[in-house]
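**Q** Sequence unavailable; structure follows:
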């Protein structure tokens, strides 16, 4: 009987030792689970931050794309204007200048019979220069100071 009691006590000690080991292992596993959950939460937060940053970068990219398109449109518009200005400048340089004597001769001394019309800046006459019929505008004496630049634009 003594042996049975010793065997029973021995079994109980073994079971207690196993329970302690299992308790330690369980506590260790619970700590590891807590650590893993914390790491997972950190990773999820980093992922959320990265997704937010990616969205922000996408918005910035779209804004930069829009600005680039606006700038390209302005450059195109300026190129067109520059071409038009260059064309107008070339045309302005292609005008032939005539002397007063040629104009007087072409209009027969600004003959009233050759008058086509009158405007705010002067009188328009029909004339003939170098075998070509032309319109010649003579600036009024009252318009010389106030309207000179407008007259040149016409």
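**A** Perfect, I can see it now. Note that the structure is predicted; figures quoted are calculated from it, not measured. Residues are numbered from 1 along each chain as shown.

**Q** From here on, just use CA atoms for contacts and neighbour counts.
**A** Noted.

**Q** Now name the helix or strand holding the residue most central in space within the chain.
**A** The chain has residue 67 as the residue nearest its centroid, 1.9 Å off, counting by C-alpha atoms, centre = their mean. Applying DSSP states H and E as the criterion places residue 67 in helix 2-94.

**Q** in the helix or strand following that helix, what's buried?
**A** Downstream of helix 2-94, the first helix or strand assigned by DSSP H and E is helix 100-106. For helix 100-106, the neighbour count (16 or more other C-alpha atoms under 10 Å) marks 103, 106 as buried.

**Q** In addition, the following structure is provided for comparison:
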């Protein structure tokens, strides 16, 4: 059995710079992680879309989401520095409003991933959809809303 003090040192050694900037379990860490999961899911689903104009349009949306992920991370790190959070309570005031906007952006990023799923399903039933980038309109609308909320 590993002595408890050794296990603790292993945990400390594995801590990433993210843990220092975003905290370990507060609202800013959870918000960032939720947004990251939505963006990761978007890209996982995108892998199943065959090559063509539809995939190209969806890849552009995915690249825009990746840029937003960097901005969300920076915003969450800044908020953690000014309004530190270690629990589940969302701060009030401007920080609370910022949290609400970024939380809505995470939800819209997940909706963009749902739009990729729908495009995949349509492409399976009607392969002619792959030749038309208009199947990416729902994802594009969701990503545009994400960008607006992240940059507000």
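**A** It's in. Worth saying up front: this structure is predicted, and the values here are computed from it rather than measured.

**Q** Now the TM-score, please.
**A** Superposed pair, TM-score by TM-score structural alignment, normalised by the length of the second structure: 0.23. Supporting alignment: 40 aligned residues with a C-alpha RMSD of 2.9 Å.

**Q** how much space between residue 151 of the second structure and residue 5 of the second structure?
**A** 44 Å (C-alpha to C-alpha, to the nearest Å).

**Q** the more surrounded of the two?
**A** Set residue 151 of the second structure next to residue 5 and count neighbours by other C-alpha atoms under 10 Å: residue 151 wins out with 13 against 8.

**Q** Work out for me the element the closest residue to the more buried one other than its chain neighbours sits within.
**A** Closest residue in space to residue 151 of the second structure, ignoring its immediate chain neighbours: residue 71 at 8.0 Å, by C-alpha to C-alpha, 6 or more residues apart in numbering. Element membership for residue 71 of the second structure (DSSP H and E) is helix 53-82.

**Q** Return the distance of that helix from the chain's centre.
**A** Relative to its chain's centre, helix 53-82 of the second structure lies at 7 Å (C-alpha atoms, centre = their mean, to the nearest Å).

**Q** name the helices or strands packed onto that helix?
**A** Packed against helix 53-82 of the second structure, as judged by 3 or more C-alpha pairs under 8 Å, 6 or more residues apart in numbering; DSSP states H and E, are the following elements: helix 17-22, helix 27-46, helix 93-125, helix 137-151.

**Q** List the buried residues in that helix.
**A** By 16+ other C-alpha under 10 Å, the buried positions in helix 53-82 of the second structure come out as 53-59, 61-62, 64-66, 68-69, 72-73, 75-77, 79-80.

**Q** Stretch 98-106 of the second structure now?
**A** Buried-residue list, stretch 98-106 of the second structure, by 16+ other C-alpha under 10 Å: 98, 99, 101, 102, 103, 104, 105, 106.

**Q** Identify the residue nearest the residue nearest to the spatial centre of the second structure in space, chain neighbours excluded?
**A** Centroid-nearest residue in the second structure: residue 35, 2.6 Å away (criterion: C-alpha atoms, centre = their mean). Nearest non-adjacent residue to residue 35 of the second structure, counting by C-alpha to C-alpha, 6+ apart: residue 106, 4.6 Å away.

**Q** before we move on, what about residue 110 of the second structure?
**A** Closest residue to residue 110 of the second structure apart from its sequence neighbours, by C-alpha to C-alpha, 6+ apart: residue 38 at 4.8 Å.

**Q** Could you count how many residues lie near the one you found?
**A** Neighbourhood size, residue 38 of the second structure [other C-alpha under 10 Å]: 23.

**Q** quick revisit: can you give me the distance of the residue nearest to residue 35 of the second structure to residue 36 of the second structure?
**A** On the measure of C-alpha to C-alpha, residue 106 of the second structure and residue 36 of the second structure end up 8 Å apart.

**Q** same deal with residue 67 of the second structure?
**A** Remark: distance between residue 67 of the second structure and residue 36 of the second structure (C-alpha to C-alpha) = 11 Å.

**Q** any residues in contact with both of the two?
**A** By C-alpha atoms under 8 Å, 6 or more residues apart in numbering, residue 67 of the second structure and residue 36 have no common neighbours.

**Q** still on that earlier bit, who's in contact with the residue nearest to residue 110 of the second structure?
**A** Residue 38 of the second structure sits next to 106, 107, 109, 110, 113 when contact means C-alpha under 8 Å, 6+ apart.
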